Each structure stands twice: as structure tokens, then as C-alpha cells.
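Asks: my questions concern the predicted model and sequence given below.
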Amino acid sequence: MRGLKVLPSGRPGRGRLYVNLPDGQAVAWYDRQANRISVLEDDHREAVLAALRPYLSGTVSIGPPPVPTAADLRRLALPPDADLAPNRPGETLLGELEHGTAGSRARHRLRQDLAAQQRMGDALDALEQDGWRTLHCVPLPGSGHIDHLLIGPAGIFCVRTVPGRRQRAVVGDLLLTVGRAEPRPDPRWIRGAAVRATVLLAAKVTPALAVVDASRLETAPTVRDIRILQPQSAAPDLAAAPVALKAPDVEALFAQARDTRTWLPQRPPLSPGRTAAPRGGASRR
């Protein structure tokens, strides 16, 4: 069949590839992680294989779609503009650098932060083959963004990334210091973010600090509740942690976390016959 289109979904290089008819109707999809093609109508089987052939590698299985799980159903019902999964590491910083009006010094700091988030994000994305799922730039109203949210066998980790700038970094109970710069309140911030994420996901979230490219990293012995990560050691450190979540739980939590409506407050609908109060015009009794 001519006219089939292959369209990506999710993060580039990692999400599914959908095969659509010219009118946009999906007839199959290729799951890169499972290396499996799901065909909705067997009449299109050969045409689907021909369309996907340039993207296939290794031994690929093909058949009807598996019975959807609750996480699958939630993902399928997710509007594209509410999906956080396609976010790249440092997504918000990319926007600030492209459209912001910060001075040269501030832009230099932004570029350092972006490079650190990209390097740490790439290290976390590489854990996908071991059963982990990662989201980047998760909105936390009133507090900015969680740099990375990591969900996998060892649990859920709320990660804040700090550029080490090839200097000595010291993590204390309340502050983090890099070189001779002013101490930063990153430990306090990430604890608060993890508490809010725990409430919103209804599951325990562990705070984590990722320090990238520090010449030396020191952590105060009293810092026991925050996981300290580095790009080069994240995989073995997390692999050695005790298993806390099974694969179906990981997928269910990932489906919940990738939905922006989990993080952004939803305004309740107005009752019939009522209108919203004008801003600044109502007073509390």
C-alpha cells in the first residue's frame, strides 16, 4: 500500500514509531524498546513492514497489539500538549537562552547549567534499558522546575543538577558550595520539591542532587536523606540500590508523572449560573 507515513511519538530516538494512513489513521506502531511491531489490521502487514524496514534492527516480532494495561490506556488518552515525555534535558533553559534578554554573564551561567543538565540527562536516559524511566523539566508551580524525575526499580528520585565547574563542591545539610562562589540552597530546595512530588504522585520520592564535573565532591556525614549522583557513577550506584518498584508500578507511575495535569493545579469548574469573581475585587470575611 502506498502513502503510509511513519511518524515518531515521544522523545526523539526513544519513543514509538506510528504507521499512519494518508488520512492520519494509525494502522501499526513499532515499539523500539520491545523491538515489536503491533499491527491493528492484518491486511496492512506487508505494507507496514515495508514502511518500517529502514528503522528496524535485530530480530523484530510482529503481531496484534498486546492487551493494554492501565498505564497504556492513560498514555493513549493523554493530549499531546500535556505530555512531558518529549521534554529534552534543560528544555526551559534552552528557551531562556533562545528568547531571554539576560546579560552576557547571566547567559554564561545559563549555558553552564544547560550543559550540566544535558550531560546528567543523557546519563539518566541511558538507564532506560535497565527498566528506568526519566522525565526532564517537570513543572513545580511556585518553585520552578524539577530538572529530572527518575522512576525505576530503586524508586522515584527528584533530581536537581548543579554544575561543578571543575572546582571542589561541598554538599551540606542546607547549602551546597562550589569553589569560592556563594553557597546555594539546593539541598533545602530539593527536599521541598521531593515532599511536594510525594504528595502529587502519592508515592515516596527521594531527593537527589546531581553534581556534574566537580574536581572533588564532598558530602557532610549528616546528609543521609539526599541521594548524591554523578553522571559517571549514576548507573552502578542505582543498580546497587534495593528494589522498591516492580516493572508495572514503574510504568504506572511514569504514565502519571508524564501528565502535566498531575503537577499543575486544576481549577474546579464553576457551578451553573455562577461567574468567576473579578481579580482583586473580592475580600475574605
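Replies: Arrived safely.
Asks: going forward, measure contacts between C-alpha atoms and count neighbours the same way
Replies: Will do.
Asks: in the one helix or strand residue 7 maps to, what's buried?
Replies: Residue 7 is part of strand 5-8 when elements are defined by DSSP states H and E. Neighbour-count burial for strand 5-8, counted by 16 or more other CA atoms under 10 Å, picks out 5-6.
Asks: show me what counts as buried in whichever helix or strand comes after that strand.
Replies: For strand 5-8, the succeeding helix or strand toward the C-terminus, using DSSP H and E, is strand 17-20. By 16+ other CA under 10 Å, the buried positions in strand 17-20 come out as 17-20.
Asks: ditto for stretch 44-60
Replies: Buried residues in stretch 44-60, counted by 16+ other CA under 10 Å: 45, 47-49, 51-52.
Asks: the buried residues of strand 17-20 into JSON lines, with extra columns for distance to residue 184?
Replies: Shown next, in JSON lines, are the buried residues of strand 17-20 (distance: CA to CA, whole Å):
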{"residue": "17", "distance to residue 184": "42"}
{"residue": "18", "distance to residue 184": "45"}
{"residue": "19", "distance to residue 184": "48"}
{"residue": "20", "distance to residue 184": "50"}
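Asks: comparison target, given below:
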Amino acid sequence: MTRLRVAPALRHSQDRLYVTLPDGTGVAWYDRGAGRVSLLPGAGREEVLAALAPYLSGEVTVGPPPVPTPAELDRLALHPDDDLAPNRPGEELHAALDGLPSPGRAGPRRDPRHGELLARQVVGDRLDGLDRSAGVGVRVRVLHSVPLPGADPAVRIDHLLIGPAGVLAIRTLPARNRRIRVADPMVRTGFSAPVPLLGHLREAAERASGALATAVRPVLVVVGASRLEVAPPPLDVRIVRDTEVAAPADAEGVLKPADVESLYATARDRRAWSGGRRGR
């Protein structure tokens, strides 16, 4: 077989390495989370394993691709415009900020949305890392910038995490070395006016619960705060720093792997959040 090439997946929530011919034709892939090398027809087992040798770890199963589950088949049938999986953290902010002049000494002031985008990227990277670090047979699925059509712009889902611990609707709060004070439902950043952020977060979680037909827990992640004061802690909203973002996902498992995949297949479909259906 001609010399093979190995490249990582380019989509969120996948920890795969793809093996291709020099012309880009795929011949196999290695799913590190599942510990499985899937060979396509015509692929040489020994050549593929030799190409993947520097990346293999632990016990690895080698064989043809597994038969897709109903949830996977439904996901594969998604129209690209309806698939939320490729969304980057802060996807709508990228669109809003593209084309704006870069701030400089003589230029315009820095748009505060730049700080918000950075905070979402920090949290998004940590969440995506939870999937990559999950053990064999354990999956943590993450979606970013989940739209809530018709809702108040303040009511949004920055990140949706689906894993053994359940479903989390996560809101990111950029603090930028300022003090954060939480007095349910109000949140105050530095000397700015308090806003009912916990109320917005609860509403977003309720909308997600209705769309997915399952319980969804609200989580507020504070990024870069010099001080975080929460008195008293709310019973229904988890509030953590960005360095502690794994804690809510590490709770006692309530979802089986099949449940995680089924919910993820539903959640990544844009139509699940609007009730609309696209003709095919």
C-alpha cells in the first residue's frame, strides 16, 4: 500500500485520527475514546496499524466500522445547515466581530464582545477536553452556541454538556480580574449594575429541558474573576470558576452511554430547538 497519512478530526467532540492515502482517500480511523481502529474495505490491516503505531495506547480493537445505531443514522441524515456540532464556542460572536476594525492606540475602543468570546473559548476548550480525557466506554458530548429562537437574547446556552452526570446548560461569565457578587437571581460584575443572570440561566435550562424531554441543570461558569462571592449559594444553579468546570460533569452517573448518544443526536439538530422541520 502507498505511504499512508494520519490526521486528526477537525470537528468538535470527536477524538479521532483518520488514516488516508496521499490523495485524501480515507482507509481507516482510530477512535481513541473507544479504543477502536475501524478499517474500510480494501485497507491493509498491518499498513494501517504501522501508520497509527505512534498514536495507539492501551488495548485496541481492530475491525470494520461498527454498525451505526439509530441515533447515529439520524445524525448522519442531518442537513448541514441543521447540524450544530461544528459550532465553535461563541459562534454568533465570531460572525458579529468579523470585519470590525482591530482596536489599537489610535483606533476604536475594544468591543466588550471580544472579552466575552475569549471567555467562551476558554470554557469551550476545557469542556471539549473532558470528552478527550474520558475513559473507554465513557463519552461526554459537548455542543457550543445552541440557539434558542424567539427567546430574549439574554437567555441563551453558551455550552451544552451531555454525559454520564446528565445534561448541563452552561452560561459563561467573563470577569476579567473583577469581583463577582451573586445574590440570587442577581449577579454583579465589578462596579456594573446587577443583572438577573441566574433567572436567564434557569429559563435557558427549562427551554433545553423541554426541547430534549429530559432534566437539564443550569451551571454558571465564571472566567478570570479576582474574587467570587456567592451568598447564599442557590440550590438549583451550580456556580463554579472556569478551572472547576469539570466538577459538575463528575457527579454520580445518571445517563447510560446509549442515552448520552441519543440525547446528543437530538440536541445537535437545530430543528429540535425551534420545532421546525426542513424539507428534504
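Replies: On my side now, so go ahead. Keep in mind it's a predicted model, so treat the numbers as computed, not measured.
Asks: TM value for the aligned chains?
Replies: Superposed pair, TM-score by TM-score structural alignment, normalised by the length of the second structure: 0.81. Supporting alignment: 266 aligned residues with a CA RMSD of 3.1 Å.
Asks: can you flag which of the buried residues of stretch 44-60 of the first structure belong to helices?
Replies: 45, 47-49, 51-52 (DSSP state H).
Asks: before we move on, back to that, who are the packing partners of the strand holding residue 7 of the first structure?
Replies: Applying 3 or more CA pairs under 8 Å, 6 or more residues apart in numbering; DSSP states H and E, we find strand 5-8 of the first structure packed against strand 17-20, helix 45-52.
Asks: could you rerun that using 10 Å?
Replies: strand 17-20, strand 26-31, helix 45-52 (3 or more CA pairs under 10 Å, 6 or more residues apart in numbering; DSSP states H and E).
Asks: what lies in contact with the longest one?
Replies: In this case it means helix 45-52 of the first structure. Contact partners of helix 45-52 of the first structure, identified using CA atoms under 10 Å, 6 or more residues apart in numbering, comprise 1-6, 17-20, 27-30, 37-39, 41-42, 53, 55-56, 62-63.
Asks: how about residue 168 of the second structure, what's its partner in the first structure?
Replies: Under the alignment (TM-score structural alignment), residue 168 of the second structure pairs with residue 157 in the first structure.
Asks: do the same with residue 276 of the second structure
Replies: Counting by TM-score structural alignment, the partner of residue 276 of the second structure is residue 266.
Asks: do a quick rundown of the helices in the stretch 151-285 of the first structure.
Replies: Remark: helices assigned in the stretch 151-285 of the first structure by DSSP state H, counting those that start in this stretch are 186-201, 234-239, 247-257, 260-263.
Asks: how about the stretch 1-150 of the second structure?
Replies: Taking DSSP H, counting those that start in this stretch, the helices of the stretch 1-150 of the second structure run over residues 45-52, 70-76, 91-97, 112-133.
Asks: most tightly surrounded among the ones you listed?
Replies: Each of the helices of the stretch 1-150 of the second structure was scored by mean neighbour count; the highest is helix 112-133, a mean of 18, by mean count of other CA atoms under 10 Å.
Asks: which other helices and strands does that helix contact?
Replies: For helix 112-133 of the second structure, the packing partners by 3+ CA pairs under 10 Å, 6+ apart come out as helix 91-97, strand 141-146, strand 157-163, strand 166-174, strand 216-223.
Asks: which among these is found nearest to residue 268 of the second structure?
Replies: Residue 268 of the second structure lies closest to strand 141-146 among those, at 7.1 Å (CA to CA).
Asks: residues in the first structure aligned with that closest one?
Replies: Counting by TM-score structural alignment, strand 141-146 of the second structure pairs with residues 133-138 of the first structure.
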